[in-house]
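# coordinates only, sequence not included:
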């Protein structure tokens, strides 16, 4: 399963947001990969997520494979839509 989301929070996929995403990804029995342009990152790696350099307004494609893929995609989409719970 895959979907494309737009990073909406002001600071983009910075350290705290990447950490939240990685922790969320570890709750699912699915391989979760984020793609931005030519770059890709495993969702359970904070460092890999930071290397995507996803800023506000950037599109990221999230691909989930495994038994929890539907729930994982929905949860990650919700986290991104909620701007990683940041107050702006």
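Structure's in. What do you need? No experiment lies behind these values; they were computed from the predicted model shown.
# from here on, contacts and neighbour counts on C-alpha atoms
Fine.
# Can you name the residues that contact residue 84?
9, 17, 20 (CA atoms under 8 Å, 6 or more residues apart in numbering).
# The last one: what's its closest spatial neighbour, skipping adjacent residues?
With CA to CA, 6 or more residues apart in numbering as the measure, residue 84 is the residue that lies nearest to residue 20, at 7.4 Å, once sequence neighbours are left out.
# got it, and the second one?
The shortest distance from residue 17 to any non-neighbouring residue, by CA to CA, 6+ apart, is to residue 84 (5.8 Å).
# Got another one to weigh against that:
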């Protein structure tokens, strides 16, 4: 199962608007994607509620894992999204 690590660039972390943008993008991917941070169990990346309970803050590293068709491409797209400050967009 491919995986990628990335630091959260959004100034508010994965809360409110950034979580909504990320969850929508994850739901549009062909692969099933999970996200986790150290010490917290992986959650579905397409679930806004799960993302918000993850508590990922600005600068924290998270790990994305994908399974299924287009897994690598899905991870590339989602890592690129988390690498931007979604609060500023």
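Everything's here; your move. Computed from a predicted structure; not experimentally measured.
# rewinding a little: how close does the residue nearest to residue 20 of the first structure get to residue 33 of the first structure?
Distance, residue 84 of the first structure to residue 33 of the first structure, by CA to CA, to the nearest Å: 18 Å.
# Give me the buried subset of the contacts of residue 84 of the first structure.
Using 16 or more other CA atoms under 10 Å as the burial test, the contacts of residue 84 of the first structure include 9, 17, 20 as buried.
# The last one corresponds to which position in the second structure?
For residue 20 of the first structure, the equivalent position in the second structure is taken to be residue 21, counting by TM-score structural alignment.
# any idea which helix or strand carries that match?
helix 16-27 (DSSP states H and E).
# post-alignment, that helix versus the first structure, mean distance?
By mean CA distance after the TM-score superposition for the first structure, the fitted helix 16-27 of the second structure averages 0.9 Å away from its aligned residues in the first structure.
# and for the next helix or strand after that helix, what are the contacting residues?
Helices and strands here follow DSSP H and E; after helix 16-27 of the second structure, the next one along the chain is strand 32-37. With CA under 8 Å, 6+ apart as the test, strand 32-37 of the second structure has contacts from 26, 42-46, 54, 56, 60-68, 71, 74-75.
# State the distance from residue 26 of the first structure to residue 57 of the first structure.
Residue 26 of the first structure is 25 Å from residue 57 of the first structure, by CA to CA.
# nope, residue 24 of the first structure is what I meant
Taking CA to CA, one finds residue 24 of the first structure at 22 Å from residue 57 of the first structure.
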